[in-house]
Structure formats: structure tokens, C-alpha cells
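Novice: Quick one: sequence plus predicted model below, questions after.
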Amino acid sequence: VAEVSLELLGRARELASELDTVVGAVLVGSEVSPLVQSLIAHGADRVYMADDPALRDYLAQPYARVPSRLIEQHRPEIVLYGATTTGRDLAPRVASTLRTGLTADCTDLRIGPHQTKERNYERLLYQIRPAFGGNIIATIISPDHRPQMATVREGVFRLPAPDPGRDGQVFLVPVDLPPEDYCVQVVRRSLEEKGVDLKGASIIVAGGAGVGSREGFALIRELADTLGGVVGASRAAVDAGWIGHE
């Protein structure tokens, strides 16, 4: 389970308390039952599990079909996705299927009212994100369409401490998808070595354009090694080719 998904469960738990409702999590894949308890421990009250060998690899159409059906059946007020590569591909497909709105890369989520000349709205999700190159913070709402949907960047919300004693319900979701959903097949998988984990690092030694050259970053690396930290860089330094994207 991606860490951002667990972070979102923690925030969903807080939002659900304000709305006096429950938190559900959708788990899709093959042989994923060992992951259920982690979702419950981090805040899910209900886990909807679609477990099938055909779902071993992420494929856009079947992975979008499963949550779309569940949303149509259970009609949640809010649906959240991690703003990962997969989440950014999946969320707009589900939103398009359901003909609802989607706010991408949110940095905060809150519950509040909204008033127009015609109507007063309650229990709306404030979807907060940077706009215009980060020069303003926009608050976006979806007053007339459900569910309210947003993707959220990793590290925005605190990772909740798991509670192994939490109880939750598990619902098995039948995977009876049409053959045309499997029109794309994975023919080869290539795993890349994980790069530097800046989010999880306690010490980061970073350099920017002022370092001046690739050789200058050797000093940055030496200092990071001495301090037991990792190396970071500005976009300008990366674009100049002084350090890699990893």
C-alpha cells in the first residue's frame, strides 16, 4: 500500500468524524488480502476488496471500472486518491465515468459551507491547492455533483499511527468485467532501483544554482555522507545537468 494512501485514510477519518459517517477503502489487485488489516488499522471502517489474478498489474480500464461501480452502488460523498502516477491516471477516468468534478494535487482538505444567491450548501469538501504557479491558493468546491473527488500529494497529511486493535468490515467485490476492459496487456515489467527518499530523510543537504558545477555537488555529497543525510537539489541544478533526477 502506498504511504500516501495511508495518509489519506488518516485525513479521511478526521473528515468522516465531522460528517458523522464512515470511511471506506477500495483494494484492487491480486492476492491483496494481507493488506486489508493495514487499511483498517490506519482508519478504514470498511474495505471493499476486488481480488483477482487478472488484476495483478495496473490496467487503466479494469482498475477504473471497479471503483466506478462501487461508487454508483454506495454513493459516497467524497472520494480521495493519492496523487501518484497511478492515481493521476485513475482518478480522471473514474470522474469522467461518473460525470463529476475532480481537483488535482490538493494540499489541504476541509469541510465547510458555501452560499449563493439561490441556495445555501452545507458539508462541502473544500479542495485546496496552489494555482498560477503557486502564487495563489485556490479553494475549489463541487456543490452540485457527487462524489466530490480530489487527488492529494504525498506527505501533505500526517501518517497516522496504526491501531492494530481497530475492527472493520471486509466486503468481497466480484470481478466480472467485460473482455474489452482487458484490451491492453502487460508484456514486460521493468523495476527501477528506488532513488533518494527525500520525504523520509531526517537530514537533507541541498544545492542549487550557486553550487556552480557537477564538481561542486561532490562537496554536497561529501557533507551529506558525513552527516548521515541525503542529497537534494533545486530544479535549476538538475536542469543544468549537475545532478540527476533521482
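Specialist: Nice, I can see it.
Novice: Going by C-alpha atoms from here, please, whenever you check contacts or count neighbours.
Specialist: OK.
Novice: Looking at this structure, which helix is longest?
Specialist: Taking DSSP state H as the criterion, the chain has its longest helix at helix 3-19.
Novice: what sits against the residue nearest the centre of the chain?
Specialist: Closest to where the C-alpha atoms of the chain average out (Cα atoms, centre = their mean) is Gly82, at 0.5 Å. Shown in contact with Gly82 (Cα atoms under 8 Å, 6 or more residues apart in numbering): Val4, Ser5, Leu8, Arg88, Thr151, Val152, Arg153, Glu154.
Novice: What distance do you get for the first one to Ile220?
Specialist: Using Cα to Cα, to the nearest Å, we find Val4 at a distance of 29 Å from Ile220.
Novice: So which residues of this structure form helices?
Specialist: Under DSSP H, the chain gives helices at 3-19, 36-41, 60-74, 85-98, 216-227, 235-239.
Novice: among the ones you listed, which is nearest Cys183?
Specialist: helix 60-74 (8.6 Å; Cα to Cα).
Novice: If you drop the residues flanking it in sequence, what lies closest to Gly244?
Specialist: Val238 (6.0 Å; Cα to Cα, 6 or more residues apart in numbering).
Novice: how many other residues sit next to the one you found?
Specialist: 18 (other Cα atoms under 10 Å).
Novice: just checking, it touches Gly232?
Specialist: No - counting by Cα atoms under 8 Å, Val238 does not reach Gly232; the two are 9.8 Å apart.
Novice: this is the comparison structure:
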Amino acid sequence: MTDSLVLLDHTADGTLRAPVRELVTLARGLGGAIHGVWAADGAEPDAETLADLGALGVSRVHRLTADADLHLSAVLAEALASLLDATGAGALLVTSTFENKEVAARLAVLTGAGVVTDADGLVVEDGRLVASKTVFAGTWNTRCAITTPLAVVTFKANSVAVSPAESGGVPDVVDHAVAASAAARRVSLVERTERPASGRPDLGSAHVVVAGGRGTEGDFTLVEELADVLGGAVGATRVATDEGWIGHDAQIGQTGVTISPRLYIGVGVSGAVHHRGGMQASGTIVAINSDPDAPIFEIADFGIVGDLNEVLPQLTAALRAQQG
């Protein structure tokens, strides 16, 4: 049994990000108390959020404050190290984002913690934490035993099904203030620009992703329509982002976002190895391509050989009809 800290990632308006609930569900399997960590960056957890966390099994929420900007990875890493020391927790669970992976690396340097990134499971075996993850573009399943006293694990979204705790209540909220070191202050945050809201879920945590590739020839209209009917996110291959057809934040692959949705639909996507490395862990893979020899069909659960301009309108219309 080990107490664990869960970093409560949230939006600028204080909305809890969906993958956090998965982390709390995973943390319950470790057997100890679950502490939430709320970085107080201008947004505060409301009563509904606290009740939600309590129902999942969080017993205490630590409201983390610092005399420097907590959006800076060095500052947040120092603050988390201080909180880990104060609580005696043996594990820190965070979502697998670019920012959180940087924090995890800094935290490892500060504390000597063992770090596993992009995990999809965590259990206790023989008194040690063992994380599971896929590697080599999703072709190998591995299990990583963490032998250090402190474990820091980043998790891919959609790794586990969220479930409530058998019993729970509203967690206590306590303040934990830290002073950032001179080293952490060497970098200053000049400006933050919020990404315009699209109304679609975040690409990294979406349950459904519709991705467009070279076959779209730059027109993502049909891709976006299908994604909206399914309530999914829109992604793209590197060539689509390099051509300027869609923003680079939509790129899926080894040099972009790594995703593991329950449903991935590739539209006009050839299936190059660098793209497959970012989506091959998806639950169900559907490929739509006019080339029957496209590599994407080698890993697809379902494949449609056809012109996307004919297939997608029919598919979208059929889904709309089903939804009434």
C-alpha cells in the first residue's frame, strides 16, 4: 500500500480535464490514500468538482501555491517535490502531456524518482509499483518495475475505465505554499495565449479521433463533419500540417501527439511509420483510403477502399440518421 498524489490538470476556467478521473481510478488500486494536487493558477476547484473527486476516492486536495508562476515546469517540479516530501506519498500520477513529461523529468532530477512515461496501467507487485506501457509504435507490450522509493508515472488518456469508489465524501482542501529557488526563476513566462475553443475534445484525450492525411488534398471539411457527428477530435498527419492545411497542434505521430482513443478513423492516411507510432495503440482502427496497398490497412481493424469524397458523406449521413 502506498499513498499517491494525483496532479489535477484543469482548464483556465477550473474545469477538470477528463483523463484525471482515470488517474484517480488507477490510484485506488495502489491501496493507500489518494491526495489531489491543484495548482492554484487563477482557477479554483468548485463544490461540484470537489464532490466529483470525493466520489472517485480522493480524500484530500492540496491547493498548491508558489511565489513564482506554476505554469513553469521548473517551479511546478519544485512545488511537487515539496508536497511529496510533506505527505510522504510514494507515487505521483500525472497525465501524459508534453508539459507534464517535462515536469516529471525535472522531478526525477530533484528527487531521484523512477519515471515511466506514457503508461497505460499500474499495479503493486511484491511491494513494488509495476507500470505497463506499449513501445515500438505500439507493437510491444512491456511491464516496468519501479525500484526507487518514489515513482512518477505519466499516463496516456483512455487507459482505464473510470469507476466510482465504494465510499467517498467531499475531500478536505488544504493550502501548501512553496518558495521557488533562484534556479527555477531563471526562466520567466512572458505571455500565455489560450488556444481558440473549437468545441471539440482535446486531441490527446479524445475517445474518438478522425485524422486526415494527404488524401484530403487540403480540404478537412468532411473530416471535421464526421468528427463532429461522432463527438470526436480532429487530427492529421505530418504532411497535412507541413502543407499548412491544418495547425501543427493536430499532428499525430512520433514528432506530434501520441493518442490512444477508443476509435481512430484515418481518412486519406497512408500509414507511414512515424504516424503509426502515434496512433497504433488505438482501441479500434478504421482506415479509409483509395489505395488498397496503403500500409494503414496492415494495422486496421476495418478498412474501406474508396474515394473519401464518396465514402465520408454517406458515412456521416448514416450516423446522423441513427442519431435521429
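Specialist: Yep, that arrived. Everything numeric here is computed off the predicted structure, so don't read it as measured data.
Novice: Need the counterpart of the residue nearest to Gly244 of structure 1 in structure 2.
Specialist: Aligning on TM-score structural alignment places Val238 of structure 1 opposite Ala240 in structure 2.
Novice: Tell me how far the aligned residue in structure 2 for the residue nearest to the centre of structure 1 lies from Gly169 of structure 2.
Specialist: In structure 2, the residue matched to Gly82 of structure 1 (TM-score structural alignment) is Thr95. Distance of Thr95 of structure 2 to Gly169 of structure 2, computed by Cα to Cα: 24 Å.
Novice: counterpart of Pro147 of structure 1 in structure 2?
Specialist: Match for Pro147 of structure 1 (TM-score structural alignment): Leu150.
Novice: tally of neighbours for that match?
Specialist: 22.
Novice: list the contacts for it?
Specialist: Applying Cα under 8 Å, 6+ apart, the residues near Leu150 of structure 2 are Ala89, Gly90, Ala91, Leu92, Thr111, Gly112, Ala113, Gly114.
Novice: what do you get if the cut-off is 6 Å, keeping everything else the same?
Specialist: The contact partners of Leu150 of structure 2, by Cα atoms under 6 Å, 6 or more residues apart in numbering, come to Gly90, Ala91, Ala113.
Novice: from what I can see the last one touches Thr147, true?
Specialist: Looking back up the chat, that one is Ala113 of structure 2. No - between Ala113 of structure 2 and Thr147 there is no contact under Cα atoms under 6 Å: 9.1 Å.
Novice: Strands of structure 1, start to end?
Specialist: Taking DSSP state E, the strands of structure 1 run over residues 24-29, 46-51, 78-82, 102-106, 108-115, 120-131, 136-140, 148-152, 169-172, 204-207, 230-233.
Novice: Show me which parts of stretch 227-246 of structure 1 are buried, residue by residue.
Specialist: Neighbour-count burial for stretch 227-246 of structure 1, counted by 16 or more other Cα atoms under 10 Å, picks out Gly229, Val230, Val231, Gly232, Ala233, Ala237, Val238, Trp242, Ile243.
Novice: got a list of contacts for it?
Specialist: Gly195, Ile203, Ile204, Val205, Ala206, Gly207, Gly208, Ala209, Ser213, Arg214, Ala224.
Novice: Same list (those) but as JSON lines, adding distance to Tyr63 of structure 1.
Specialist: Listed next are those as JSON lines, based on distance: Cα to Cα, whole Å:
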{"residue": "Gly195", "distance to Tyr63 of structure 1": "27"}
{"residue": "Ile203", "distance to Tyr63 of structure 1": "37"}
{"residue": "Ile204", "distance to Tyr63 of structure 1": "36"}
{"residue": "Val205", "distance to Tyr63 of structure 1": "39"}
{"residue": "Ala206", "distance to Tyr63 of structure 1": "38"}
{"residue": "Gly207", "distance to Tyr63 of structure 1": "40"}
{"residue": "Gly208", "distance to Tyr63 of structure 1": "40"}
{"residue": "Ala209", "distance to Tyr63 of structure 1": "42"}
{"residue": "Ser213", "distance to Tyr63 of structure 1": "45"}
{"residue": "Arg214", "distance to Tyr63 of structure 1": "43"}
{"residue": "Ala224", "distance to Tyr63 of structure 1": "41"}
